[in-house]
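**Student:** Structure of the sequence below:
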Amino acid sequence: MQIQVNSDNHIESSVRLEEWVRNTVESTLERYEEDLTRIEVHIQDENGDKPGPHDIRCQMEARPKGHQPISVTHKASSLDMAVDGAAVKLDHALEHLFGKLRSKRGGVSAISNTKDSDAESPDALLQEEFLEKDDALHG
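**Tutor:** Below you'll find the predicted structure:
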């Protein structure tokens, strides 16, 4: 999974900043590593030199293999809160996408995640409950 970090003129880009953003994104989205080709991160200070609440904007765009890109945005008052917030939003968006794919494939996991194979996982319990109700209706 390739991670590309871009920032505007008001946020000083550095090797340390890019490394921190990459580490944050990798640790938050590591379970999708095999399913994504690239993630683009855009960091922007919307007010420039003027201070203001929630003026740091972080947009992340993930490119799932064989699917349309997914983009999320999070605004916050600090750079780390904006990046963390966007990473969490992207995690939720990808979980939603891959959850829909799993349900379309009859419960077969679209991602290789050891937690999904655990019988006590929420997905496994929901699938079991769904199958029981389906059997009751059609059985």
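**Student:** For the rest of this, base every contact and every neighbour count on C-alpha atoms.
**Tutor:** Noted.
**Student:** any idea how far the top helix by length along the chain is from the chain center?
**Tutor:** The longest helix of the chain (DSSP state H) is helix 79-104. Centroid separation between helix 79-104 and its chain, computed with Cα atoms, centre = their mean, to the nearest Å, is 3 Å.
**Student:** To compare against the first, here's the next sequence to fold:
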Amino acid sequence: MTIQLNTDKNLTIHQEYDEKIQTQLSEGLSRYSDLITRLEVHLSDENGSKDGLDDKRCLLEARITGKEPIAVSNLGNTYDLAITGALTKLKSTLEKVAGKMKSH
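**Tutor:** Have a look, this model is predicted:
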């Protein structure tokens, strides 16, 4: 599973944080690594440089062999919270997809 990290102009990712995100996602999705060919991570700040609640957005787009991509997003006060929420949503969706694939 390849993980591709994308950010908007309001965010610069340092190598340590990039590695932390990659590890969190690869460990969190390890159960589905045979299904996912590529995972695109899009991080953005909805309010730009202004402060705001739940303005950090994480969009996860999972490319699955032989299926349409699955996209989920989550907002949080921090990027870590946004990533964790999006990861939870993606795992729930992947569980349903994996179940349907096994039943066919």
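**Student:** Could I get the TM-score for this pair?
**Tutor:** A TM-score of 0.95 describes the superposed chains when it is computed by TM-score structural alignment, normalised by the length of structure 2; 104 aligned residues with a Cα RMSD of 0.9 Å.
**Student:** how about the following helix or strand past the longest helix of structure 1: buried residues?
**Tutor:** Following helix 79-104 of structure 1 in sequence order, the next helix or strand is helix 122-138 (DSSP states H and E). Neighbour counts over helix 122-138 of structure 1 (16 or more other Cα atoms under 10 Å) mark 123-124 as buried.
**Student:** so helix 122-138 of structure 1 versus helix 79-104, what angle?
**Tutor:** With axes from the mean of the first three to the mean of the last three Cα atoms, to 10 degrees applied, the angle from helix 122-138 of structure 1 to helix 79-104 works out at 30 degrees.
**Student:** Spatially, and excluding backbone neighbours, which residue is closest to the residue nearest to the spatial centre of structure 2.
**Tutor:** Geometric centre of structure 2, nearest residue: residue 60, 3.1 Å, by Cα atoms, centre = their mean. Nearest in space to residue 60 of structure 2, with sequence neighbours left out and distances taken as Cα to Cα, 6 or more residues apart in numbering, is residue 41 at 4.8 Å.
**Student:** Now do the same for that neighbour: its match in structure 1.
**Tutor:** Residue pairing (TM-score structural alignment): residue 41 of structure 2 is matched to residue 41 of structure 1.
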